[in-house]
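Student: Provided below for reference: sequence and predicted model.
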Amino acid sequence: MSERYHPALYQASTTATTRILGWDPVSCAIGITQTVYPAARPNAVLLARPDYYPEVLAATRLMHHPFDAALLFTEDDRLEDSVSRELIRLSPRGQGLPGHVIVIGAMHARTLHDLADLGFTPWPLSGQDLWETVEQIADLELGEHHGHALLVSADPSAGGTVAGGYAAHTGAPILFASEQGLYPSTVRFLKKRPRTRVFVASPEARLSAKLSSDIRDLGSKLEAWVGGADPYDMAVKFAKFRHKSRFGWGRREGSKAPVTLVPMEPWPIGAAASALSYRGKFTPLLLTKRDALADPVEDFLRTLGSRGDAESPQGHGFIVGGFELVSYPVQMRMHRALTE
């Protein structure tokens, strides 16, 4: 049985790592909003259930201006007390929007009543099914994505969560595909917007090899496929990637640029962590297992480190989740990679 680590015995943060505590998607999302919005008020709050990956990941683009939204989760048929308290603390302004709280997808009627009882106006953003909701989110005009769109696998195990950080950073829409091809919502989006520059973020084995021709047939272009051997490797390549059109993070050796490490599972934690990619630190997302830091991730972190120069500032990384989600040994490996 693995040893249990607790903040009473092990510090949650180090000089090179800041851990945002939480034990599940609901508590981690609250920890992130308290970190990103400790004093300022967001313009809106996204309220979603941590059940439907495409809806939640697509909604990360609404963290960008002018929505400037924080993301909270609810799992019950009514608002959890902790979520209600955080909503009151955040007190979203709702400036220029139909409501203070953007409700993503289907939500229990009691939850909507709870929002009203707290004095918030809900703005339901929901279609007939989750794919129509995804399409509605992609159709909203915002950001500075310059005709770019991200395309990921609809299976969260492919690591497309990392695209949420860049969507939050730029407002770029997120589209979906599978091994069988483009989803109908993606086809409809590209038909409405010919000449879209599509960037794929997925290991090559997880999506159809016909994507390029399918996208071309719709009048757009697959500009680049950021792949890798697995989701962990892909996340590193995505953090490094920079296109001539200025799409991508472009993190380079010795940059000291901060990053955020999130657990591969549960995936909603990575979606909530996308807020760190937009406000404050502008961090790309990297993925980890609970008890193991993948070699490509550790190697990449090492390139961001201090290079042994005592006069040089260290690299820095956020870790989202308590010790039961991202273990203390993984944090120590991250710390050493950034400092040695």
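Tutor: Structure's in. What do you need? Residues are numbered from 1 along each chain as shown.
Student: make it CA atoms for all contacts and neighbour counts henceforth
Tutor: Will do.
Student: now the strands for this structure?
Tutor: Listed in chain order, the strands of the chain (DSSP state E) span residues 17-20, 44-48, 69-73, 101-104, 122-125, 148-153, 174-178, 181-182, 197-201, 221-226, 259-263, 285-288, 317-320.
Student: point out the other helices and strands that the second one packs with.
Tutor: I take that to be strand 44-48. Judged by 3 or more C-alpha pairs under 8 Å, 6 or more residues apart in numbering; DSSP states H and E, strand 44-48 is in contact with strand 69-73, strand 101-104.
Student: columns distance to residue 146 and mean neighbour count on top of these, output as a markdown table?
Tutor: Conversion of the helices and strands packed on strand 44-48 to a markdown table gives the following (distance: least, C-alpha to C-alpha, whole Å; neighbours: other C-alpha atoms under 10 Å):
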| stretch | distance to residue 146 | mean neighbour count |
| --- | --- | --- |
| strand 69-73 | 21 | 27 |
| strand 101-104 | 25 | 24 |
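Student: any chance of those in JSON lines, plus distance to residue 92?
Tutor: Formatted as JSON lines, the entries for the helices and strands packed on strand 44-48 read as follows, by distance: least, C-alpha to C-alpha, whole Å:
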{"stretch": "strand 69-73", "distance to residue 92": "8"}
{"stretch": "strand 101-104", "distance to residue 92": "8"}
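Student: among these, which comes closest to residue 330?
Tutor: Proximity of the helices and strands packed on strand 44-48 to residue 330 was assessed by C-alpha to C-alpha; the nearest stretch is strand 69-73, lying at 26.1 Å.
Student: what angle separates that closest one from strand 44-48?
Tutor: 30 degrees (axes from the mean of the first three to the mean of the last three C-alpha atoms, to 10 degrees).
Student: and the contacts of strand 69-73?
Tutor: 25-26, 29-30, 33, 42-50, 62-63, 83, 272, 275 (C-alpha atoms under 8 Å, 6 or more residues apart in numbering).
Student: here comes the other one, which I'd like you to weigh against the first:
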Amino acid sequence: MRKFIKAGIVSIATVLALSGCLNNSNNSSEDGMGSQGMDHQTGQAPGSAQNQLVTNTPWIASKNTTRINTSDPVEAAILVSRTLWMATSDDNRPGSVILANPEEWQTALAAADLIHHPSNGPVLFVNQERIADSTLNELKRLNPKGVEMNNGIQVILVGNLDPKVEEQVKRLGFKTDKIEGSNPAAVAKEFDAYYAKVAQEIPSSVIVGSMDSMEYTMPAVNWISHMPEPLLYVKKDEIPQETAGALQTREGKANIYILGPESVISAQVEEQLKQYGRVVRIAGNDPFENAIAFAKYKDKGTDFGWGITTPGHNFSFVSLDSPVLALAAAPFSHLGKHAPLLWTSKDRMPDSVMSYVMSVRPKYKDSPTEGPYNHAWLTGSEDVISLAAQGEIDSMLEIVSESGEGHGGHGTASETPRPANPDGGTGGHDSHNMPGMEH
């Protein structure tokens, strides 16, 4: 990356730097959730160009992608918050902010149901015992308005946090509320009840996910950040009593969407869930295909699901090597260009992901100014999503000619194969109509 900057080559990334964004980013490291060995004056690891980039260039954009340029969950949550809630006026300040511990991923995931309503606000990360200074500074910047229909609450603390965390928030003068639970199923039930109390209605549809398989359950986070349906937890072969209790409030009329294959939620559990309502399974053979299946699914009867099978959409890419970053990126489905979650790998899109993205590639008839356009958020620095991977995603999102001719009819598009894998393969498909030829 240093070589990239020294050479002055801006072939893919337009760097958008906002100074002073994370002046206290070293504090998240002190809490055990960031890079170790940080210089407490500069906020950088000594001699580390990557950490300098995280601090000084938090956003990196190409023509079709925007990267949240950190792999620290605490910093990522702050940057997502800054991207979506500018907090320059009451119109773009959040109602309330959710504080969660990313190490309790089941709690943080289920808490996303409160992002849209009642909060209209982000999830920021804390550890069990304290809040990093950088997160406290972000709370001050956001200055949440308080949610009138939720008794003016400005900060919601979720999970099993030390009382000292709430004390830090109260010292800022914010009105707080707490949602706790003894286990993932119990806290998910509490979120369901909290939402129903504030909204004064119980959503008839629910997502049921595995409390033991983060990679299969995590795609739910973007949908529940966007829509009222909650996430409830099961084990592979068991429905916890707390989940059963939450489903019973639907009086046998629930629309239950299982997320994940039988390898993580058994056919036995699927059959048992039928006593609470209609059951549909959304699944893929691996985590990549599972996320794609959810992005494509639409229940026309209930309007549940993204149903993205045509061009003109946004996606949120997170590396499966760092799944906790999906928790920080969840609000990208709530404001701006709403986006479902897609898993990717560090250096390239897996074949299944590439095929799906290509299937919804935008095409124009006469001019690229017609649109539609695709875009993607990428969350993570180059240690989890490489620059080459960003370039591949950017290319596959580019609008191309419907006819295969170049921009303005100058020449025709060529069939450019995807770069070979190290083993000599091409990944199972060709990258047809590369935009560099058509534009």
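Tutor: That came through, no problem. Because the structure is a prediction, the values reported are computed rather than measured.
Student: need the TM-score from the superposition.
Tutor: After superposition, the two chains reach a TM-score of 0.91 (TM-score structural alignment, normalised by the length of structure 1), with 334 aligned residues with a C-alpha RMSD of 2.2 Å.
Student: ok, which of the helices and strands packed on strand 44-48 of structure 1 comes nearest residue 169 of structure 1?
Tutor: strand 69-73 (12.0 Å).
Student: map residue 252 of structure 1 across to structure 2 for me.
Tutor: Aligned counterpart of residue 252 of structure 1 in structure 2: residue 309 (TM-score structural alignment).
Student: count of residues packed around that match?
Tutor: Counted by other C-alpha atoms under 10 Å, the residues lying close to residue 309 of structure 2 total 16.
Student: same check on residue 81 of structure 1?
Tutor: Neighbour count of residue 81 of structure 1, defined by other C-alpha under 10 Å: 9.
Student: distance of it relative to residue 87 of structure 1?
Tutor: To residue 87 of structure 1, residue 81 of structure 1 is 10 Å away according to C-alpha to C-alpha, to the nearest Å.
Student: do you know which of the helices and strands packed on strand 44-48 of structure 1 lies nearest residue 283 of structure 1?
Tutor: Nearest to residue 283 of structure 1 among these is strand 69-73 (16.0 Å), distances taken as C-alpha to C-alpha.
Student: surely residue 279 of structure 1 meets residue 38?
Tutor: No - here residue 279 of structure 1 lies out of contact with residue 38, judged by C-alpha atoms under 8 Å, at a distance of 11.8 Å.
Student: all helices for structure 1, in order.
Tutor: 25-36, 53-59, 81-90, 109-117, 130-139, 162-170, 184-192, 211-217, 231-240, 268-273, 295-304, 328-339 (DSSP state H).
Student: closest to residue 148 of structure 1 out of the ones you listed?
Tutor: helix 162-170 (9.6 Å).
Student: give me the mean deviation of that closest one from structure 2.
Tutor: Compared with structure 2 after the fit, helix 162-170 of structure 1 shows a mean deviation of 0.9 Å (mean C-alpha distance after the TM-score superposition for structure 1).
Student: ok now that helix, how far from the chain's centre?
Tutor: Helix 162-170 of structure 1 has its average C-alpha position 6 Å from the chain's average C-alpha position, going by C-alpha atoms, centre = their mean, to the nearest Å.
Student: how about it, aligned to which bit of structure 2?
Tutor: Helix 162-170 of structure 1 lines up with residues 219-227 of structure 2 when matched by TM-score structural alignment.
Student: and for stretch 103-114 of structure 1?
Tutor: Going by TM-score structural alignment: stretch 103-114 of structure 1 matches residues 157-168.
Student: please give me every residue in contact with residue 47 of structure 1.
Tutor: With contact set as C-alpha under 8 Å, 6+ apart, residue 47 of structure 1 has these partners: 71-74, 101-104.
Student: what's the burial count for residue 336 of structure 2?
Tutor: Neighbours of residue 336 of structure 2 under the rule other C-alpha under 10 Å: 11.
Student: quick revisit: contacts for the match of stretch 103-114 of structure 1 next, please.
Tutor: Counting by C-alpha under 8 Å, 6+ apart, the neighbours of stretch 157-168 of structure 2 from elsewhere in the structure are 98-101, 104, 107-108, 111, 127-131, 176-181, 187.
Student: ok, now stretch 90-102 of structure 1?
Tutor: Everything outside stretch 90-102 of structure 1 that qualifies as a contact, by C-alpha under 8 Å, 6+ apart, is 37, 40-47, 67, 120-125.
Student: one more: stretch 283-302 of structure 2?
Tutor: Counting contacts by C-alpha under 8 Å, 6+ apart, the residues outside stretch 283-302 of structure 2 that touch it are 215-216, 219, 258-261, 282, 304-309, 340-344, 350, 352-353, 356.
Student: if we use 6 Å, what do you get?
Tutor: Where contact means C-alpha atoms under 6 Å, 6 or more residues apart in numbering, the residues beyond stretch 283-302 of structure 2 that reach it are 215-216, 219, 259-261, 304-309, 340, 342-343.
Student: quick check on these: which are buried?
Tutor: 215-216, 219, 259-261, 304-309, 340, 342-343 (16 or more other C-alpha atoms under 10 Å).
Student: now the two most distant members of those residues.
Tutor: Using C-alpha to C-alpha, these span at most 22.4 Å, a distance reached by 215 and 309.
Student: who's in contact with residue 270 of structure 1?
Tutor: 161, 262.
Student: again, only using 8 Å
Tutor: If a contact means C-alpha under 8 Å, 6+ apart, then residue 270 of structure 1 has 161-162, 164, 262-264, 285 as its contacts.
Student: can I get those residues in JSON lines with distance to residue 195 of structure 1?
Tutor: What follows is the contacts of residue 270 of structure 1, written out as JSON lines (distance: C-alpha to C-alpha, whole Å):
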{"residue": "161", "distance to residue 195 of structure 1": "25"}
{"residue": "162", "distance to residue 195 of structure 1": "24"}
{"residue": "164", "distance to residue 195 of structure 1": "22"}
{"residue": "262", "distance to residue 195 of structure 1": "33"}
{"residue": "263", "distance to residue 195 of structure 1": "35"}
{"residue": "264", "distance to residue 195 of structure 1": "33"}
{"residue": "285", "distance to residue 195 of structure 1": "28"}
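Student: from those, pick the one nearest residue 336 of structure 1.
Tutor: For residue 336 of structure 1, the closest of the contacts of residue 270 of structure 1 turns out to be residue 262, at 17.5 Å, with distances computed as C-alpha to C-alpha.
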